[in-house]
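> just to be clear, the model below is a prediction. Sequence and coordinates:
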Amino acid sequence: MDIAVTAHSLTKRFGRREVLHGVDFEVQAGSVFGVIGPNGAGKTTTMRCLLDIIRPNSGEVRVLGLDPRAGGPDLRRRIGYLPGELFLEGRVTGRKLLSHYEAVSGPVPPGRIDELAERLDLDLDRHTRKLSKGNKQKLGLVQAFMHQPELLVLDEPTSGLDPLIQQEFHAMLREARHNGQTVFLSSHVLSEIQQTADTVAILRDGRIIAVESVTGLREGAMRHLRFTASHTAASDAVALLTAVPGIGNIEVLESNGGVTLSAVLEGAIQPLLHALGRLELTDLVLEEPDLEESVLKMYAMPQKEVL
């Protein structure tokens, strides 16, 4: 598969403060690549370096096969960009503003703008100064998607959107991927990334501490477990669980003719199922993987443990 975006040893300083420390990643063409991290992690700075809005102090970047510093207007027309802080001209309607953007970005299929506006429940004939934050965000999404660019770069795209519109946005992302477009998006909300992304990069303090497929992240995520077994001593059940790879935080909740235990599993599920098959279970609860807990744990680890 072709590579749409690469960054190698990307470093950026503002004065004496270094905000990106040798960032490396690559984005497969036709995929959704999500970058997650807390505010100040370097997500926006990374995106601006990709788009040549700011320039790195060192390192190499390629976007759609080109150096963004030399790509010029032709490269920019192949990209749809939604900034994290969206500033709009306030004296025009949304429709007139999008007409201006169309002249910059290149041809837009007939009816495309109205179709997107309808999906996002956006009134294009209102002046932008009268729009709420959420409606301004919708206008920003329309301008990013309307010319069907090869690459979408979206910085915190669901900020200010209500849950129903967020779901419509997720549908738009799935359609973009189906059409072969590449998406690079950032968020500090893990649930948004796991709904839409194929690959997730976890950014902390200007460093990528992990790059995982969403499937891989789920497989290694924490699952909370609780079960009850009859005719089993608590010590035997604890010993059985302790031998399962990735099991921790074992707690005996009840022991009276049987046993009720809780634990946390971080790893493959098959060894756990094999162990539980030796017990006479009367109840079993195995929760969905808690990706957020796993990512927060990564944030807390020293850098050398996760690189």
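All right, it came through fine.
> from here on, contacts and neighbour counts on C-alpha atoms
Fine.
> which one is Gly140 nearest to, not counting chain neighbours?
With sequence-adjacent residues excluded and distances taken as Cα to Cα, 6 or more residues apart in numbering, Gly140 is closest to Leu82, at 6.0 Å.
> compute the number of surrounding residues for that neighbour.
Residue crowding around Leu82 was assessed by other Cα atoms under 10 Å; the count is 21.
> the structure to be compared is supplied as follows:
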Amino acid sequence: MATIEVQGLTKAYGDTLANDDLEFSIERGEIFGYLGPNGSGKSTTIRQLMGFQSPTAGTATLFGADIRDQDALREVKSRIGFLPGEPAFNGSVTGEVFLDYQARLKGDSRRAELLELFTPPLDRKIREYSTGNKQMLGLVQAFMHDPDLVIMDEPTSGLDPLKQEAFNRFLRRERDDGLTVFFSSHVLGEVRRVCDRVGIIREGRLVTVETVDDLLQRGGKRVRVHTDPPLTKADLGLDGVVDFEAEGRQAQFTFTGDYDELFEALSQHRIVDVEIDEPPIEEVFMHYYGGPQRTEERNDAT
């Protein structure tokens, strides 16, 4: 049984579909990245998975518990860690008082370990925290009871680069120990570094679900070639040459065709230097988001 199973999940706000017939599953020990810009429907999906909002149609299960059944969902929530996109803390208490309260609710067997990794100033009132300190406090509470599943909305928001990398290493270790992770993000680099699979959501609809490796492979390769004399796109005469640009004797393009044919075409020219790399994941992502968006902007609720 999948840890998370989403079946036709739909959420409508009036005439606007924030989530439109979503279908995907997440297996135990998998890090699943939910990718899309702000307003694409990521947070709405998460609020439904946690039982904070009811679906308009369809459903999902967490450890087999239907999200429409509050009693069943309540029974499995002790196995779930949660970090919302904007944690709502009581600013008048210290971080330590907040974690003590969370410990009484769900336990804190890993609290000390996590506080060595994430270091919010526990003796200060939360109202005095920076955005990064609030995020670290939220991460500690999400993981400190040693959950089997963690659901997070933009978990690295506000973290400095060193803490982001520490968080990524931590996630990979936890995944290797069997933790299942579902998190939304618009930070493409972190998705590539830590995720096993990604789902890309656009305007409430799931565009694709695939492994990060497959996503990058389908995006082709980025080719940079220095020739004498200069190379033109017509010189190649190949299908699969995208975004060809040339400056002086250097040309670069994305290639999605047959690589034997590419090498054969290049061999007809005097090559001074050539580099073939994976494209940035940002370029792959723009394959799904390069078209026009809806004219009306979604509000923060989606």
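Noted; the coordinates are in hand. All values derive from a computational prediction rather than experimental measurement.
> for the residue nearest to Gly140 of structure 1, give me its contacts.
Residues near Leu82 of structure 1 by Cα atoms under 8 Å, 6 or more residues apart in numbering: 140-141, 144, 153-155, 157.
> from Asn57 of structure 1, how far out is it?
24 Å (Cα to Cα, to the nearest Å).
> check Arg204 of structure 1 too.
For Arg204 of structure 1, the distance to Asn57 of structure 1 (Cα to Cα) stands at 19 Å.
> more neighbours: the two, which one.
Using other Cα under 10 Å as the criterion, Arg204 of structure 1 and Asn57 rank with Arg204 on top: 22 against 14.
> without its sequence neighbours, what residue ends up closest to the aligned partner of the more buried one in structure 2?
Using TM-score structural alignment as the criterion, Arg204 of structure 1 maps onto Arg202 of structure 2. Distance criterion Cα to Cα, 6+ apart; nearest residue to Arg202 of structure 2, sequence neighbours excluded, is Ser40 at 5.4 Å.
> where do the strands sit along structure 2?
4-13, 16-26, 31-35, 57-62, 65-66, 80-83, 149-153, 180-185, 197-202, 205-211, 221-227, 241-247, 250-255, 271-277 (DSSP state E).
> any chance of JSON lines for those, columns distance to Val93 of structure 2?
Output for the strands of structure 2, formatted as JSON lines (distance: least, Cα to Cα, whole Å):
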{"stretch": "strand 4-13", "distance to Val93 of structure 2": "34"}
{"stretch": "strand 16-26", "distance to Val93 of structure 2": "35"}
{"stretch": "strand 31-35", "distance to Val93 of structure 2": "33"}
{"stretch": "strand 57-62", "distance to Val93 of structure 2": "32"}
{"stretch": "strand 65-66", "distance to Val93 of structure 2": "34"}
{"stretch": "strand 80-83", "distance to Val93 of structure 2": "19"}
{"stretch": "strand 149-153", "distance to Val93 of structure 2": "23"}
{"stretch": "strand 180-185", "distance to Val93 of structure 2": "28"}
{"stretch": "strand 197-202", "distance to Val93 of structure 2": "37"}
{"stretch": "strand 205-211", "distance to Val93 of structure 2": "40"}
{"stretch": "strand 221-227", "distance to Val93 of structure 2": "52"}
{"stretch": "strand 241-247", "distance to Val93 of structure 2": "54"}
{"stretch": "strand 250-255", "distance to Val93 of structure 2": "53"}
{"stretch": "strand 271-277", "distance to Val93 of structure 2": "50"}
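> most tightly surrounded among those?
Burial of the strands of structure 2 is given as mean neighbour count (mean count of other Cα atoms under 10 Å); strand 31-35 ranks first at a mean of 26.
> how far apart are that one and its match in structure 1?
Strand 31-35 of structure 2, aligned to structure 1 and superposed, deviates on average by 0.6 Å (mean Cα distance after the TM-score superposition for structure 1).
> which other residues reach that strand?
Residues contacting strand 31-35 of structure 2 (Cα under 8 Å, 6+ apart): 26, 42, 175, 180-186, 188, 191, 194-201.
> Glu113 of structure 2 corresponds to which position in structure 1?
Matched across to structure 1, Glu113 of structure 2 falls on Glu115, judged by TM-score structural alignment.
> contacting residues for its match?
Glu115 of structure 1 makes no contacts at all, as judged by Cα under 8 Å, 6+ apart.
> likewise for Thr45 of structure 1?
Residues near Thr45 of structure 1 by Cα under 8 Å, 6+ apart: 19-20, 54.
> measure Leu203 of structure 1 to Ser159 of structure 1 for me?
19 Å.
> so where is the top helix by length along structure 2 in structure 1?
Assignment by DSSP state H gives helix 161-176 as the longest helix of structure 2. Using TM-score structural alignment, helix 161-176 of structure 2 lines up with residues 163-178 of structure 1.
> quick one: average offset of that stretch versus structure 2, please.
The superposed stretch 163-178 of structure 1 is, by mean Cα distance after the TM-score superposition for structure 1, a mean 0.8 Å from where its aligned residues fall in structure 2.
> can you mark which positions in that stretch are buried?
For stretch 163-178 of structure 1, the neighbour count (16 or more other Cα atoms under 10 Å) marks 165-167, 169-170, 173-174, 176-177 as buried.
> what does it contact?
Stretch 163-178 of structure 1 is contacted from outside by 30-32, 119-121, 158, 182-183, 195-196, using Cα under 8 Å, 6+ apart.
> any chance of those in CSV, plus distance to Lys133 of structure 1?
Putting the contacts of stretch 163-178 of structure 1 into CSV (distance: Cα to Cα, whole Å) gives the following:
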residue, distance to Lys133 of structure 1
Gly30, 30
Ser31, 29
Val32, 25
Arg119, 17
Leu120, 14
Asp121, 14
Thr158, 11
Thr182, 26
Val183, 23
Gln195, 23
Thr196, 23
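> of those, buried ones?
The buried subset of the contacts of stretch 163-178 of structure 1 - by 16+ other Cα under 10 Å - is 30-32, 120, 158, 182-183, 196.
> counterpart of Arg192 of structure 2 over in structure 1?
Taking TM-score structural alignment, Arg192 of structure 2 has Gln194 as its aligned residue in structure 1.
> surely that match touches Thr215?
No. At 9.1 Å, Gln194 of structure 1 does not count as touching Thr215 under the criterion of Cα atoms under 8 Å.
> which one's more surrounded, the two?
For Gln194 of structure 1 versus Thr215, neighbours defined as other Cα under 10 Å are more numerous around Gln194 (19 against 13).
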